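**Student:** Have a look at this fold, sequence not included:
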């Protein structure tokens, strides 16, 4: 019988995968580096966090759970920082935001 943890884990994995797919489509469809970073930074962070939470629920109480949660903390701290640094470097590299 399927328990609640398996259902919750599957839902987190599914939602994380959908966010990652939407972010990938946004990277291809957006016109300039700043909007691409916006699409990638937000959706990929949430997507990877969803996948890691789903895997953490599957892992149960073990050393693997600690490692997955540590990866999640680093991801949530470093991914927005890296996107900000890339956008700042693009702006200082004389790239102008796309204006309609």
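**Tutor:** Thanks, I have the structure now. These numbers were taken from a predicted model, which means no experiment stands behind them.
**Student:** switch to C-alpha atoms for all contacts and neighbour counts from now on
**Tutor:** Will do.
**Student:** contacting residues for the most far-flung residue of the chain relative to its centre?
**Tutor:** Computed with C-alpha atoms, centre = their mean, the maximum C-alpha offset from the centroid of the chain is found at residue 1, amounting to 31.4 Å. When contacts are counted by C-alpha atoms under 8 Å, 6 or more residues apart in numbering, residue 1 is found next to no other residue.
**Student:** Quickly find the element holding residue 66.
**Tutor:** With the criterion set as DSSP states H and E, the secondary-structure element containing residue 66 is helix 63-92.
**Student:** before we move on, what about residue 95?
**Tutor:** With elements delineated by DSSP H and E, residue 95 resides in a region that no helix or strand encompasses.
**Student:** Grab the most central residue of this structure for me.
**Tutor:** Central residue check for the chain by C-alpha atoms, centre = their mean: the C-alpha nearest the mean position is that of residue 45, 2.0 Å away.
**Student:** and the gap between that residue and residue 9?
**Tutor:** The gap separating residue 45 from residue 9 is 18 Å, by C-alpha to C-alpha, to the nearest Å.
**Student:** also this one, for the comparison:
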């Protein structure tokens, strides 16, 4: 069975998933060009690659389920592998960049804990008795 033998609604579903995955990947690539610092740029491909991969995985899963070849778990395994490894590698890359920039005495983004502590209001003054 070829892809042209699929029902029209299934062809549209596969096309929508594949095009959405490609658009999400393009958005992540555009984020690499648009954002200025490494600390901003690292988020665009990390978040977008996982979502784009999952959309393409759903398109290929729908295609293989409808074709004569039957279901394939390779696409699911690839998507799970990307979903697990991309955030971990992004964390390691970010920590390495922070370590390098701190040792070189360059400006780094503030720590989350220091910014959240700075925004908390001071405690009320104690009453004198």
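**Tutor:** That came through fine. Only a predicted model underlies this, so the values are computations on that prediction, with no experimental measurement involved.
**Student:** Any idea what the TM-score is?
**Tutor:** For this chain pair, the superposition-based TM-score is 0.84 by TM-score structural alignment, normalised by the length of structure 1; 98 aligned residues with a C-alpha RMSD of 2.2 Å.
**Student:** average offset between the helix holding residue 66 of structure 1 and structure 2?
**Tutor:** Mean deviation of helix 63-92 of structure 1 from its aligned counterpart in structure 2 after superposition (mean C-alpha distance after the TM-score superposition for structure 1): 1.3 Å.
**Student:** That helix - contacts with which helices or strands?
**Tutor:** If contacts are counted by 3 or more C-alpha pairs under 8 Å, 6 or more residues apart in numbering; DSSP states H and E, helix 63-92 of structure 1 sits against helix 33-59.
**Student:** Which part of structure 2 matches the helix it packs on?
**Tutor:** Here helix 33-59 of structure 1 aligns to structure 2 at residues 38-64, judged by TM-score structural alignment.
**Student:** buried stuff in stretch 22-40 of structure 1?
**Tutor:** By neighbour count, with 16 or more other C-alpha atoms under 10 Å as the criterion, the buried positions of stretch 22-40 of structure 1 are 22-24, 26-27, 33-40.
**Student:** meant to ask about stretch 64-74 of structure 1
**Tutor:** Buried residues in stretch 64-74 of structure 1, counted by 16+ other C-alpha under 10 Å: 65, 68, 69, 72.
**Student:** Which residue in structure 1 aligns with residue 90 of structure 2?
**Tutor:** Aligning on TM-score structural alignment places residue 90 of structure 2 opposite residue 83 in structure 1.
**Student:** May I have the residues that are in contact with its match?
**Tutor:** Contact partners of residue 83 of structure 1, counting by C-alpha under 8 Å, 6+ apart, are 37, 38, 41.
**Student:** right, and the last one touches residue 77 too?
**Tutor:** Put plainly, it is residue 41 of structure 1. No - using C-alpha atoms under 8 Å, residue 41 of structure 1 is not in contact with residue 77; the gap is 11.7 Å.
**Student:** okay, those two: which has more neighbours?
**Tutor:** Comparing residue 41 of structure 1 with residue 77 by neighbour count (other C-alpha atoms under 10 Å), the higher total belongs to residue 41, at 19 against 12.
**Student:** separation between the more buried one and residue 53 of structure 1?
**Tutor:** According to C-alpha to C-alpha, residue 41 of structure 1 and residue 53 of structure 1 sit 18 Å apart.
**Student:** cool, and residue 70 of structure 1?
**Tutor:** The spacing between residue 70 of structure 1 and residue 53 of structure 1, counted by C-alpha to C-alpha, is 11 Å.
**Student:** ok, now residue 27 of structure 1?
**Tutor:** To residue 53 of structure 1, residue 27 of structure 1 is 24 Å away according to C-alpha to C-alpha.
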